[in-house]
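*Asks:* quick one: sequence and predicted model below, then my questions.
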Amino acid sequence: MFTGIVEELGEVVGITPTAQDSATVAVRGPLVTSDARHGDSIAVNGVCLTVVEVDGGVFTADVMGETLRRTALGTLRAGDAVNLERAAALNSRLGGHLVQGHVDGVGEVISREPADRWETVRFRLPAALSKYVVEKGSITVDGVSLTVAEVGADWFSVGLIPTTLSLTTLGARTVGDPVNLETDVLAKYVERLLAAKEVTA
């Protein structure tokens, strides 16, 4: 479980294809590897990956073919910056919201509107996910916990403050770039419970 509060900007060192369309990814992140061990979870652009090895500030993780196809990790190249977050500790503050690291779909940047100290950024999202997105609700974009400003049938917008613009990859995303989206898990649980109630009624 994560909070969507990015701890550092890491860098993809390399991606090595393996059998059956899977790959091993190596990521440099001195902070998140400072106490990382084999088997720990680190979110990379919002995707929960399991640490295989740590060596000199670089960790490696295996990525299944399904993950490469269903998230934007499949578009990463060596040298790309990535948002990194270690799994939340039970005694830590919940600064963002509950994030699983399980991507629901891939969105796309469709516009950016700079203001004096922030930017309004609009993202396209798969229409099937729009029912889970509400104004003033939470959404995770490339692992960053954000508050939804507006929402449409297949889009939503957020306001990015200077800290988010400078300390995450969202400051450099351009129109057309793909992003990983995870909707609020609470909305999905409520939907499931209501559906079960209708069946038994």
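*Replies:* That came through, no problem. All values reported here derive from a predicted model rather than from experimental measurement. Residues are numbered from 1 along each chain as shown.
*Asks:* from here on, contacts and neighbour counts on C-alpha atoms
*Replies:* Fine.
*Asks:* max-length helix in the protein?
*Replies:* Longest helix in the chain, counting residues (DSSP state H): helix 185-200.
*Asks:* in stretch 8-27, what's buried?
*Replies:* For stretch 8-27, a neighbour-count test (16 or more other CA atoms under 10 Å) marks 8-15, 22-27 as buried.
*Asks:* oh, I was asking about stretch 145-156
*Replies:* Buried residues in stretch 145-156 (16+ other CA under 10 Å): 145-151, 155-156.
*Asks:* and which of the buried residues of stretch 8-27 is nearest to L193?
*Replies:* S22 (34.6 Å; CA to CA).
*Asks:* got the buried residues of stretch 145-156 as a markdown table, with secondary structure and distance to T200 columns?
*Replies:* A markdown table is the format used below for those (DSSP: H, G, I helix; E, B strand; the rest coil; distance: CA to CA, whole Å):
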| residue | secondary structure | distance to T200 |
| --- | --- | --- |
| S145 | strand | 35 |
| L146 | strand | 36 |
| T147 | strand | 35 |
| V148 | strand | 34 |
| A149 | strand | 36 |
| E150 | strand | 35 |
| V151 | strand | 32 |
| W155 | strand | 34 |
| F156 | strand | 34 |
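*Asks:* comparison target, given below:
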Amino acid sequence: MFTGIVEELGSIAARDGARLRIAAGRVLEGVGLGDSTAVNGCCLTVVAFDTAEGWWEADVSDETYARTNIGSLEPGDVVNLERPVRLEDRLGGHLVQGHVDAVGEIVDAVPDLRIRIPRELMRYVVEKGSITVDGISLTVVKPLDDGFTVAVIPHTSAVTTLGVKGPGALVNIEVDVMAKYTERLLEGQLAALAASAGATIALPIQES
């Protein structure tokens, strides 16, 4: 579990098939084999590392390459890095699983960031709600028909990849997991009510 507060900017050092090597510094402090680290909001497992040389490696599945922007990364590309949250840490952003829901596209760059996402995710996007973009916890300013806008402050631009990404760039999107749990609970309750009443109850929340 993560918080969406990026700890540092790393870079892709090498890519060899399923193996990805990432140059980093801060996230290597106390690192161990099997630890998790979020790369652009995608949770990856540390399978090798060298703290002296400043790198760690992860094996990336074909599914992850296909469903995230990890597949488009090349050596030299900058990435957002975050270690998992600990129970004693401050929750500076919001609860982030590191499970990417879809890839979005930047329409307008920072500071008035606009991102286009698949319409089926729009039911989880609400004004002033939380959303994760490339591992960054952000607050939605305005939901749109096919995406949303975010006001990005200069500090966030400076310490994350949003400061260097322009229109057309692909970003990983993770919607708020609490919204998905709420939807699932309501589905079960309304289905039970419908069954007991012998009728079908439509869920407006499912419309996209």
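*Replies:* Alright, I've got the coordinates. These figures come from a predicted structure and were not determined experimentally.
*Asks:* ok, back up a step: what range in the second structure matches the longest helix of the first structure?
*Replies:* Under TM-score structural alignment, the counterpart of helix 185-200 of the first structure in the second structure spans residues 177-192.
*Asks:* with the first structure superposed, average distance for that stretch?
*Replies:* For stretch 177-192 of the second structure, the mean deviation from the first structure after alignment is 0.6 Å (mean CA distance after the TM-score superposition for the first structure).
*Asks:* is the counterpart of L170 of the first structure in the second structure in a helix, a strand, or coil?
*Replies:* Matched by TM-score structural alignment, L170 of the first structure corresponds to L162 in the second structure. At L162 of the second structure, secondary structure determined by DSSP: H, G, I helix; E, B strand; the rest coil is helix.
*Asks:* from I5 of the second structure, how far off is L162 of the second structure?
*Replies:* Distance of L162 of the second structure to I5 of the second structure, given as CA to CA, to the nearest Å: 13 Å.
*Asks:* same thing with S61 of the second structure?
*Replies:* For S61 of the second structure relative to I5 of the second structure (CA to CA), the value is 25 Å.
*Asks:* quick one: which of the two has more around it?
*Replies:* I5 (24 against 13; other CA atoms under 10 Å).
*Asks:* helix, strand or coil for that one?
*Replies:* Criterion first, three-state DSSP; result for I5 of the second structure: coil.
*Asks:* dump the residue contacts of it.
*Replies:* 82, 92-93, 135-137 (CA atoms under 8 Å, 6 or more residues apart in numbering).
*Asks:* go again using 7 Å as the cut-off
*Replies:* 92-93, 136-137 (CA atoms under 7 Å, 6 or more residues apart in numbering).
*Asks:* and stretch 12-28 of the first structure, how far apart are its ends?
*Replies:* With CA to CA, one end of stretch 12-28 of the first structure sits 6 Å from the other.
*Asks:* now the strands for the second structure?
*Replies:* Assigned by DSSP state E, the second structure shows strands spanning 8-16, 19-23, 36-39, 42-45, 48-50, 55-59, 78-82, 102-108, 112-116, 130-133, 136-139, 142-143, 147-151, 170-175.
*Asks:* so which of the contacts of I5 of the second structure comes closest to F49 of the second structure?
*Replies:* I136 (24.2 Å).
*Asks:* separation between that closest one and A195 of the second structure?
*Replies:* 41 Å.
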